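> below are the sequence and a predicted model; questions follow.
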Amino acid sequence: MQIGIDKMGLFTPNTYLDLVMLANARGVDPDKYTIGIGQDQMAIAPLSQDSVTMAANAALEVLDEDNRDAIGLLVLGTESGIDQSKAGALYVQHLLGLKNARAFEIKEACYGATAGLMTAYDFVAAHPNQKALVIGSDIARYGLETPGEVTQGAGAIAMVVSATPHLLALEPATTVHSEDIQDFWRPNYSKEAFARGKYSTEQYIAFFQATWADYRAQTGRSITDFKALTFHLPYTKMGLKALRTILPEATETQQAQLLDRYQASTLYSRQIGNIYTGSLYLGLLSLLEQSEQLSAGDRIGLFSYGSGAISEFFTGILQPGFENQLAGLKHKAMLAARRQLTLAEYETQFQAELPEDGSEFEIDLALDDAPIILKGIKQHERLYLKR
């Protein structure tokens, strides 16, 4: 029985910041951001969007009459949780009108959605007549005028996992590497993350090399068995650094093809930024919708990394007619329709906060046209609205 991703949905807020403008404002050479880091724009979330609303908005794109009633599992991977106890997945379930699903939230930095995907794989294997909804939804925050400011972003990716998938069939062989390290973390008392940037990059590459070596030893496959490799992308240059460590295993022609497809996988991330748990799958979606060089039967490699740290390398096979499961024109239009913020608007929006004492608060919704929004707080409860 084949199990894998049947559909993928994308949501990102309708405002963004141009990073050339940010570089000029911060006294930085723009090439450092657009070439050195590999980012052009970053999505900025208003108060009316959080990890719950973005998750639900992304899921709206993949749910229909054929799969809605079959959803038996809903997993939300996020490190932007809104509650220390109640899972954001339960809010999402209600907003989507789903019933009687196992619904919970997973946290392990940017690995959360992959943990959800692997859990969904096992669930569908045990319940082949049911489907799972896996979502990665996050707002990446590092603070104004910090080294990580340029690698912020916001968005969500939703995936329907099923037997006999129409998009990507996951192969059973996976390899995992995990260690207790301090490369990135966010204590409960902080709204922004702490990161050791250079160290984190070194660990990311080392973890990739470890899982890649284990995968080769386990399966006997090599880089020549892959048409494309996708990576978790906190910024688009990071995945490239890892890819370059194994490119010498391929011929020059194959290297050029892999690099070209890697660039296709980064196009959405360059415009949206880091979305933590969803970043790997944003890269996969970008590859499938932006590359014209892929065919059914092609093997795609996926490298997931969550700081702290855990990594996993796994693979999938593109299915016949996979192109029909994509919505590239819709996503292109969504990105084009966003409004560019001025620097002052960005800084104001970044510093806007919900009350922390549970007092009543109403959010101005005039500039947010998303189907699902957070409209305010009352008596310590978040009030969501589905338009």
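Structure received. Note that the structure is predicted; figures quoted are calculated from it, not measured.
> CA only for contacts and neighbour counts going forward, please
Will do.
> shouldn't residue 132 be within a strand?
Yes: counting by DSSP: H, G, I helix; E, B strand; the rest coil, residue 132 is located in a strand.
> so it versus residue 121, what's the distance?
Residue 132 is 8 Å from residue 121, where distance means Cα to Cα, to the nearest Å.
> put this next to the first one:
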Amino acid sequence: MKIGIDKMSFFTSDLYLPMEDLAKARNEDPNKYLIGIGQSKQAVIRNSQDSVTLAANAALKIVDDNEKEKIDLILFGTESGVDNSKSGAIYLQSLLGINSSASGVELKQACFGLTAGIQMAMGHIALHPESRVLLVGSDIARYGIGTLGEKTQGGGAVAIIMSANPHLLEIGTQSAHLTKDIMDFWRPLNRSEALVDGKYSSAEFINFFKETFENYLEKTGEEIDKFTALIFHLPYTKMGLKALRSVIEDLDNDDLKESLLEHFEESRYLNREVGNLYTGSLYLSLLSLLHARNLKAGDQIGLFSYGSGAEGEFYSAKVVEGYEKYVTDEEIAFLDQRTSVSVAEYEQIYRSFMRPQTADYRTEFENDPAPFVLKGQQQQQRIYEKVN
């Protein structure tokens, strides 16, 4: 039985910060941001959005009335959870009106959560072939104003529906996994911003990729030339390019090198426009690659997922015939309609976020054009609403 990705969608804020402006405000050479880390724009998330509303806004695009009845499992990957007990999947189920017999959980391991959900969904569908599983990776990447990590901030959500006989990708049954207890990135319970050892994390990212990729090839007996594209979790897009170069630099096949590099460029387009999505970054890269429409049925894509702390996994998927009909330009057209904000405006929005507190709070949701918004907090309960 073929199991894989049947539908995909994506959502982020209607506001963005040009990376060139941020570089100048921080007295940096703009090329350090535009070329050095490979980012053009950074999503600026309003204080009326959190991981739940971002997920709901992304999933709304693919969850119609028919899906609301058929979905029987919701897997919510995030490291920006809004409650230490209650799953974001429960909020998502309620906001979207998904049938009450569907079950759901929240998955956390830094940026690895959605990939863990992919593997869980594979097993669930194998046992229940009629199942349709909704998965989301939804996060807001926050490091702090003026910090070293500021230039790799961003946010948004990717939503996926997995099923048997999918229309986009058939996911392979083989994967290679690696787990190590390291402190390259973490966020203590008393903090809303992450802590990161940037150079250490970048080095471990490449080490994890090379080890899982080599293990995958050994397990399957395949060679690198079996892959049409290799795509990556992209905390910033230059990171994926470094990882790709680490396995192609010694190849004798120049045509393969060029092809893999061309497909990588296609895969990082959307990430350059948004910034770091944490759990959704790999899958935004996948969506970007599919939207380029330069693949054909049967092409094999290698996917590398990395979650600091750390877990890494390499697996593969094959392109389904006719996938082009299920990726539309309208899906990502909203990115061209976003509004640019100044550095001062970005800083004001950043500081306005509701922090963990007991007091009631009201967001500026009236200014938010998104369908689902966070209105604030009353008696320590978050208030969500569909307004558009």
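That came in fine, so what should we check first? Fair warning: this is a prediction, and the values are worked out from it, not measured in the lab.
> so what does the longest helix anywhere in the second structure touch, helix or strand wise?
As assigned by DSSP state H, the longest helix anywhere in the second structure is helix 198-220. Packing partners of helix 198-220 of the second structure (3 or more Cα pairs under 8 Å, 6 or more residues apart in numbering; DSSP states H and E): strand 169-179, helix 237-248, strand 300-307, strand 311-319.
> pick out the residue nearest the middle of the first structure.
Note on the first structure: the residue nearest the mean C-alpha position is residue 278, at 1.1 Å, using Cα atoms, centre = their mean.
> what residue of the second structure takes the place of that residue?
Mapped onto the second structure by TM-score structural alignment, residue 278 of the first structure lines up with residue 280.
> is it true that its match touches residue 141?
No: here residue 280 of the second structure lies out of contact with residue 141, judged by Cα atoms under 8 Å, at a distance of 10.9 Å.
> tell me what angle the longest helix of the second structure forms with strand 169-179.
For helix 198-220 of the second structure against strand 169-179, the angle by axes from the mean of the first three to the mean of the last three Cα atoms, to 10 degrees is 120 degrees.
> residue 329 of the first structure sits in which helix or strand?
Under the criterion of DSSP states H and E, residue 329 of the first structure resides in helix 328-336.
> mean shift of the longest helix of the second structure relative to the first structure?
By mean Cα distance after the TM-score superposition for the first structure, the fitted helix 198-220 of the second structure averages 0.6 Å away from its aligned residues in the first structure.
> buried sites along that helix?
201-202, 204-206, 208-217 (16 or more other Cα atoms under 10 Å).
> of those, closest to residue 364 of the second structure?
residue 201 (35.3 Å; Cα to Cα).
> surely that closest one meets residue 184?
Yes: taking contacts as Cα under 8 Å, residue 201 of the second structure lies within contact range of residue 184: 4.8 Å.
> residue 314 of the second structure reaches residue 301, doesn't it?
No: judged on Cα under 8 Å, residue 314 of the second structure makes no contact with residue 301 at a distance of 10.5 Å.
> for residue 159 of the first structure, helix, strand, or coil?
strand.
> ok, and the closest non-adjacent residue to it?
Nearest residue to residue 159 of the first structure, sequence neighbours excluded (Cα to Cα, 6 or more residues apart in numbering): residue 8, at 4.6 Å.
> counterpart of that neighbour in the second structure?
Checking TM-score structural alignment: residue 8 of the first structure goes with residue 8.
> part of a strand, is that match?
Yes: under three-state DSSP, residue 8 of the second structure sits within a strand.
> which residues touch it?
62, 158, 159, 160, 161, 287 (Cα atoms under 8 Å, 6 or more residues apart in numbering).
> ok, the last one to residue 272 of the second structure distance?
Residue 287 of the second structure is 13 Å from residue 272 of the second structure, where distance means Cα to Cα.
> rewinding a little: and which of the buried residues of helix 198-220 of the second structure is nearest to residue 194 of the second structure?
residue 201 (12.9 Å).
> that older thread, next, the mean deviation of the helix or strand following the helix holding residue 329 of the first structure compared to the second structure.
Using DSSP H and E, the next helix or strand after helix 328-336 of the first structure towards the C-terminus is strand 339-340. Strand 339-340 of the first structure, aligned to the second structure and superposed, deviates on average by 0.8 Å (mean Cα distance after the TM-score superposition for the first structure).
> residues shared between the contacts of residue 201 and residue 184 of the second structure?
By Cα under 8 Å, 6+ apart, the residues touching both residue 201 of the second structure and residue 184 are residue 308.
> including distance to residue 373 of the second structure and mean neighbour count, could the helices and strands packed on helix 198-220 of the second structure go into a markdown table?
Output for those, formatted as a markdown table (distance: least, Cα to Cα, whole Å; neighbours: other Cα atoms under 10 Å):
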| stretch | distance to residue 373 of the second structure | mean neighbour count |
| --- | --- | --- |
| strand 169-179 | 31 | 18 |
| helix 237-248 | 29 | 19 |
| strand 300-307 | 28 | 25 |
| strand 311-319 | 32 | 23 |
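> between the ones you listed, which one is closest to residue 294 of the second structure.
strand 311-319 (10.9 Å).
> which position in the first structure pairs with residue 45 of the second structure?
So residue 45 of the second structure corresponds to residue 45, using TM-score structural alignment.
> and the helices in the stretch 51-200 of the second structure?
For the stretch 51-200 of the second structure, applying DSSP state H, counting those that start in this stretch gives helices covering 51-59, 65-70, 88-96, 113-127, 198-220.
> which one of these lies closest to residue 266 of the second structure?
Closest among these, using Cα to Cα: helix 198-220, at 19.8 Å.
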